[in-house]
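**Q** quick one, structure for this:
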Amino acid sequence: MPSFKIPESVLVVIYTPELDVLLMERADKPGFWQSVTGSKDTPDEPLITTAIREVAEETGINADADDVSLSDWQLSNVYEIYPVWRHRYAPGVTRNTEHVFGLCVPRGTSVHLAPREHLQYEWLPWRVAADRCFSASNAEAILQLPHLLQTLPTTEVPQL
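**A** Take a look at the predicted model:
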């Protein structure tokens, strides 16, 4: 019996205090740029665990480290799964619920891509990064970054 993806995922916007955002180009869809994304491994996997795991798998960044700040933005999006990727889900599953997290890392943080998932990465100013994203929900999350930083108590707010 095939193992299907769980239609509940995380989106993790990785950014610096200067509001540069990490974007990666998908290996299976060159030209498609995005933040870290990934589905839960099991239905009962906590979303924070999914976020930490996906960040480590896709970027090599330890989201549990003392010098970074991972936060649940308390945002979720329900969207239609792109037809090209529907075969990964159980028959009849067409929608996914995506939960948004942010991860503030120091400027100069090393990134080690998973070559099967991403071809290259760039650190871009937040507005430029939002324009580059192929996913509307990813772009919208990035555009909310300056506002969200003002409401998150554990994040130092940079001067815009």
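
**Q** from here on, just use CA atoms for contacts and neighbour counts.
**A** Noted.

**Q** how about the helices in this protein?
**A** Per DSSP state H, the chain carries helices over the ranges 47-59, 126-132, 136-143, 145-151.

**Q** make TSV out of the ones you listed and add mean neighbour count.
**A** What follows is those, written out as TSV (neighbours: other CA atoms under 10 Å):
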stretch	mean neighbour count
helix 47-59	20
helix 126-132	19
helix 136-143	19
helix 145-151	14
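
**Q** structure for this one too, so we can compare:
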Amino acid sequence: MTPDRPYKIPLSVLVVIHTPALDVLLINRADTPGTWQSVTGSKDTEDETFEQTAIREVREETGIDTSIGKLTDWNIENVYTIYAHYLHRYAPGVARNREHVFGLCVPAGTPVTLNPREHTAYQWLPWREAADRCFSPSNAEAILMLPEFIQ
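**A** As a prediction, the model looks like this:
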């Protein structure tokens, strides 16, 4: 929460970053060690597009510039109940979030520079192993759909 935006906006993105060989980047959350996930994040403003949010969050969390790869809007949205330990970040009465899903194909060996306030480690895993490692069911499901979105 910041003074100019006291609460998080319950509109977010999930970005599955992968290589052409379907190795998937997972990052470990700093606030809950052992919690592996793809890039996620909320809109900063109501008028920020989901694509703009995806580009910003990928850069902030991994240091990856999306222009080195191919960002694809999967046209999938997940609506889920916000975990209780995160509810304080949202306005009173907000309990659900709408998450828009993207894929980002990057070259194998793409360097990753984590934001240490958000994530402590990363790993590239084959897509099925990555899905098994995710804590979030919607994240795991998105990774399992990855082969459908490869062109």
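
**Q** closest to Ala114 of the first structure out of the helices of the first structure?
**A** helix 47-59 (5.1 Å; CA to CA).

**Q** equivalent range in the second structure for that closest one?
**A** Using TM-score structural alignment, helix 47-59 of the first structure corresponds to residues 50-62 of the second structure.

**Q** average offset between the matching stretch and the first structure?
**A** Following the fit onto the first structure, the mean deviation recorded for stretch 50-62 of the second structure is 0.2 Å by mean CA distance after the TM-score superposition for the first structure.

**Q** circling back to that earlier point, in JSON lines, list the helices of the first structure along with distance to Val78 of the first structure.
**A** Formatted as JSON lines, these follow (distance: least, CA to CA, whole Å):
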{"stretch": "helix 47-59", "distance to Val78 of the first structure": "15"}
{"stretch": "helix 126-132", "distance to Val78 of the first structure": "19"}
{"stretch": "helix 136-143", "distance to Val78 of the first structure": "9"}
{"stretch": "helix 145-151", "distance to Val78 of the first structure": "19"}
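
**Q** what about the ones you listed, which gets the closest to Ala27 of the first structure?
**A** Of the helices of the first structure, nearest to Ala27 of the first structure by CA to CA is helix 47-59, at 11.6 Å.

**Q** for the first structure, what's the longest strand?
**A** strand 69-80 (DSSP state E).

**Q** that strand vs the second structure, mean deviation?
**A** Relative to the second structure, strand 69-80 of the first structure is 0.2 Å off (mean CA distance after the TM-score superposition for the first structure).

**Q** name the residues of that strand that are buried.
**A** Residues Ser69, Leu70, Ser71, Asp72, Trp73, Ser76, Asn77 are the ones in strand 69-80 of the first structure that count as buried (16 or more other CA atoms under 10 Å).
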